[in-house]
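Undergrad: what shape does this take:
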Amino acid sequence: MSLLSLPWPGLRPVATSPWLLLLLVVGSWLLAHVLAWTYAFYNNCRRLQCFPQPPKRHWFWGHLGLMTPTEEGLKNSTQMVATYSQGFTIWLGPIIPFIVLCHPDTIRSITNASAAIAPKDDLSIRFLKPWLGEGVLLSGGDKWSRHRRMLTPAFHFNILKPYITIFNKSANIMLDKWQHLASEGSSRLDMFEHISLMTLDSLQKCIFSFDSHCQERPSEYIATILELSALVEKRSQHILQHMDFLYYLTHDGRRFHRACRMVHDFTDAVIRERRRTLPTHGIDDFLKDKAKSKTLDFIDVLLLSKDDLAQLPFLTMCVKESLRLHPPAPFISRRCTQDIVLPDGRVIPKGIICVITIIGVHHNPTVWPDPEVYDPFRFDPENSKQRSPLAFIPFSAGPRNCIGQAFAMAEMKVVLALMLLHFRFLPDHTEPRRKPELIMRAEGGLWLRVEPLNVGLQ
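TA: You can find the predicted model right below:
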């Protein structure tokens, strides 16, 4: 290869090659980027000093391990919220800061921001994409806006009204199973298992018009969903496994790949079956058949008027207080694509990930007096008048709130009313331990003892 002679002032000509020139260019480019990143990092560190910070667990690992997905991690989080009631900074390792917000006044600037200014951060959703794809839950930008506009009309309350009958039928299948188990002496039941199956049954019937009979036989699908949830949460706690090429070489990575394939095959089979039957059984015929088979029991009588679910005010208060204590999604995160100014004048720098701790807002003693006490009357209309709308956000808030919250609230009220109509529920001797994964769960299940009410009347 020919050599180039480069004259340098005061030095003899130096012979070099094109490869050395390329190396110098690449090295200069890398050095410039490292210097730019270093400047931005230290500038952000300086700007983050206005946010308090709990003591670090380790000089290098920072606060890693402080807010683990365990009962102890939730208790640590609650203690930090009580100490830093507006919000605080935590560090995952030496270079990744998070701002944790836990008060309605501080989360307002994030929840009210557009989806372009405060999108979901890639760090939290990247692990979910092989499983859930890029639908309305995980997508961003124009794709998310388009999907959201398409789906919003499908979740209008008037559209949901015909689904009440489906909720009713799915709940009755579950209650019949409980009646059978109680008659055989099995009165101790895992509520999480049974409610999950009933919910899956309702969703498949409402969304796909598909009856999988998942409540009558073991569901591999539910077991796989729980496995995926646990694997995603476990991966988030191990920094080295954040790299895809390393993760998929591990045993957990191979399990995750197999589980994704299983749930995708299940969903594809449901869609194929619905596409096969749709041309011969149109949507109108489906809804007419459902209306004909409606059973006139306690709930159906209540649900005949337009404002049907409003006739269950105390049950609604109980549901909301339960969601306050144990929100389905304990945390959500957003990445700031520009500086965001909080009401008190502090600034969240561009590029920082904000964690809105929903469970922290709901347990913040400056927002909710005696936050650990179960008191449904907190949600009495008179008591709610002066409260910030952002004090209670079990389904998130702002433009990326949960699109299915009306669906979920309607199903919860219908199913709970039927459960309380037929059974008495007693606490089990096992103390439940919370386990926040993708959703809030109970470690080892949520066990209650059930007694059919007709037994007590005899």
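
Undergrad: contacts, neighbours, all on C-alpha from now
TA: OK.

Undergrad: residues contacting stretch 121-140, please?
TA: 115-116, 119-120, 144, 147-148, 232, 260, 264, 333-335, 353 (Cα atoms under 8 Å, 6 or more residues apart in numbering).

Undergrad: please provide the structure for the following sequence as well, for comparison with the first:
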Amino acid sequence: MFGIIVCGVTVSLISWIYLHWRNVREYWAKRGVPHSPPHPLMGSLTFLQQRNPALWMIDTYQQFKKPYVGIWLFWRPALIINSPEIARNILIKDFDNFRNRFLKPGSFDPLKNSLFTANDPMWSAMRRGLTSVFTSSKLKAMQSLFDLKANDLVKRIKNTKDTSKLDVRSLFTDYTTDVISTAAFGVETTATLTGEDPIRTVTKTLMTFDWYKGLCWSTIFFFPKLADWLRFPIFPESSTQFFKKVFETVSKQRRDNGIDDVKDVLDAILKLKDDGMGNKQGYTDNDIWAQAVTFLFAGFETSSSVLSFMLYELSFRPDLQEKMYEELIEAKKIHGSLDLSIQADLKYLNSVFKETLRMYPPLGWLDRQTLNDYKVDEKLTIPAGTPIYVNAIGMQYDGDIYPDPKTFNPERFLPENEKELKPFTFMPFGDGPRSCIAKRFGQISVRNAMSYLVLNFKFKPLPGAPKPSEVKYENKHLFLVPGESLHIEFEPRN
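TA: A predicted model of the protein is given here:
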């Protein structure tokens, strides 16, 4: 009798699983949405830890060339947006229905309420509190910081006997760690000049991806409920505790000296906590210092990756180097200096920067989640809770928008050409209210470093080095970053 019951339960369970799987498998077909058949377990995510997601996004865009494509996050239906018009609606026009990201750290994670991952209303309150740090005037006040670290970068290269031994990505990560650590934590660091610093030691561990960290991140990005259940962290506990101690120490010193004006991210975070206590927002200590940690992580690796790809592309393009050099010399002659506002107006410097971001955006998609049922177009309405992925990198590799998209061609972004580009087809910093809050900071840190380097060196590829199109990407990382060391020759200019 017991055996019959067990058999009956087993058959019922198998039948339920099969029927549920059939409903999952037919979900997008019933709605007339283009898609590839899902894997019985992984759904559309069979590429994870085998291929960088950005490359998969490009392939998906080019395979279908439709306004949207249905996918599955394991068994959960989600939608990739390939249309700039629909992207505009999601990111701006109908933003109130897409205020939250789909990715989410676990409830145990001290970074669960960072600006990058927090949901409304906490996200909007924190965004308002931190926006003041990234105004043009506040960033201009950091000119000395950017110049100091750019000078250190030049000194480091000049002091290196054999510059071909320098790992470009590691070199730039030293620089971005220094710049952002000072802005985020108010801590003076020495990684740019020496390659060593306690904070840099920790960021080295954060940028190293193995199968376990890849699993943690993939789950947080694509199956956040499971990440919470399995207690998968964004960062190792030792790293977060290190930054927490740094924040507590420095913030105490800052408070003891008094905060008269918000000068940097640390001031803004401390003020955010004070204001939160006053308006009963209910920020925890973790909510507050998590903002500094997230600012550091979101900036140090993304900016260093962009600088690495930019420099590597330039090493194969001496013509572009000379145009940038002549532009910088001319601007310096006219203005007497090359401050941050002058750099922002240099057409060749900025066109090279933008073309790098087009080809190598650190995060190639923008994830959102519908709060309510949403009418995508006349043919499709999706239910509340559906994950959405705006395929930014797919559009940036569309040959109809960017002819010969695999060729590095900064001419696309010269002022006379850029005005012809279709809106919402270039979104390396996102767009709309939830775009990158530190966009200007990132732009300045890249432009200033590259200006100093172009003025001081010529960049040359090493014999036998892979061409830019042959460079490997990190497959276990969700960001588009180099998967191998990049080396070039730095030749001092006379």
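
Undergrad: circling back to that earlier point, which ChimeraX command selects the buried ones in the contacts of stretch 121-140 of the first structure?
TA: The ChimeraX selection below is limited to those of those classed as buried (16 or more other Cα atoms under 10 Å):
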select :115,119,120,144,148,232,260,333,334,335,353
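
Undergrad: now, which of the contacts of stretch 121-140 of the first structure lie within strands?
TA: Members of the contacts of stretch 121-140 of the first structure lying in strands (criterion: DSSP state E): 333, 334, 335, 353.

Undergrad: what is the nearest of those residues to residue 35 of the first structure?
TA: residue 353 (21.7 Å; Cα to Cα).

Undergrad: quick one, helices of the stretch 1-150 of the first structure?
TA: Under the criterion DSSP state H, counting those that start in this stretch, the stretch 1-150 of the first structure contains helices at 18-47, 71-83, 104-111, 122-125, 129-132, 141-151.

Undergrad: output the ones you listed as TSV; include the columns distance to residue 417 of the first structure.
TA: Formatted as TSV, these follow (distance: least, Cα to Cα, whole Å):
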stretch	distance to residue 417 of the first structure
helix 18-47	51
helix 71-83	30
helix 104-111	31
helix 122-125	35
helix 129-132	32
helix 141-151	28
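
Undergrad: out of the ones you listed, flag the one nearest residue 299 of the first structure.
TA: The nearest among the helices of the stretch 1-150 of the first structure, by Cα to Cα, is helix 141-151 at 27.8 Å.

Undergrad: give the buried residues for stretch 384-396 of the second structure.
TA: Neighbour-count burial for stretch 384-396 of the second structure [16+ other Cα under 10 Å]: 385, 386, 387, 388, 389, 390, 391, 392, 393, 394, 395, 396.

Undergrad: and the first one? What does it align with in the first structure?
TA: Aligned against the first structure by TM-score structural alignment, residue 385 of the second structure finds its counterpart in residue 351.

Undergrad: ok, now the last one?
TA: With TM-score structural alignment as the criterion, residue 396 of the second structure lines up with residue 362 in the first structure.

Undergrad: wait, its match touches residue 325, no?
TA: Yes - the pair residue 362 of the first structure and residue 325 passes the contact test of Cα atoms under 8 Å, sitting 6.6 Å apart.

Undergrad: what touches both of these two?
TA: The contact sets of residue 362 of the first structure and residue 325 overlap at residue 371 (Cα under 8 Å, 6+ apart).

Undergrad: name the SS class of the residue nearest the centre of the first structure, please.
TA: The residue lying closest to the centre of the first structure (Cα atoms, centre = their mean) is residue 329, at 4.0 Å. Of the three states, residue 329 of the first structure takes coil according to DSSP: H, G, I helix; E, B strand; the rest coil.

Undergrad: where does residue 189 of the first structure sit, in terms of helix or strand?
TA: strand 188-190 (DSSP states H and E).

Undergrad: which part of the second structure matches that strand?
TA: With TM-score structural alignment as the criterion, strand 188-190 of the first structure aligns to 165-167.

Undergrad: please apply the same query to stretch 375-386 of the first structure.
TA: Counting by TM-score structural alignment, stretch 375-386 of the first structure corresponds to residues 409-420.

Undergrad: between its first and last residues, what's the separation in the matching stretch?
TA: 15 Å (Cα to Cα, to the nearest Å).

Undergrad: contacts for that stretch?
TA: 347, 348, 350, 351, 352, 353, 354, 355, 402.

Undergrad: out of these, grab the one that's most surrounded.
TA: residue 352 (26 neighbours; other Cα atoms under 10 Å).

Undergrad: residue in the first structure matching it?
TA: Matched across to the first structure, residue 352 of the second structure falls on residue 318, judged by TM-score structural alignment.

Undergrad: with residue 64 of the second structure instead?
TA: Checking TM-score structural alignment: residue 64 of the second structure goes with residue 84.

Undergrad: burial count for that match?
TA: The burial count for residue 84 of the first structure: 20, using other Cα under 10 Å.

Undergrad: could you check how far the closest residue to it other than its chain neighbours is from residue 354 of the first structure?
TA: Spatial nearest neighbour of residue 84 of the first structure, excluding adjacent residues (Cα to Cα, 6 or more residues apart in numbering): residue 52 at 7.3 Å. When Cα to Cα is applied, the distance between residue 52 of the first structure and residue 354 of the first structure equals 14 Å.

Undergrad: show the subsequent helix or strand relative to whichever strand or helix holds residue 394 of the second structure.
TA: In this assignment (DSSP H and E), residue 394 of the second structure forms part of helix 392-396. Sequence order places helix 415-418 as the next helix or strand after helix 392-396 of the second structure, per DSSP H and E.

Undergrad: how big is the offset of that next one relative to the first structure?
TA: Averaged over the aligned pairs, helix 415-418 of the second structure sits 2.1 Å from the first structure after superposition, using mean Cα distance after the TM-score superposition for the first structure.

Undergrad: distance from the chain centre to that helix, please.
TA: The chain centroid and the centroid of helix 415-418 of the second structure are separated by 26 Å under Cα atoms, centre = their mean, to the nearest Å.
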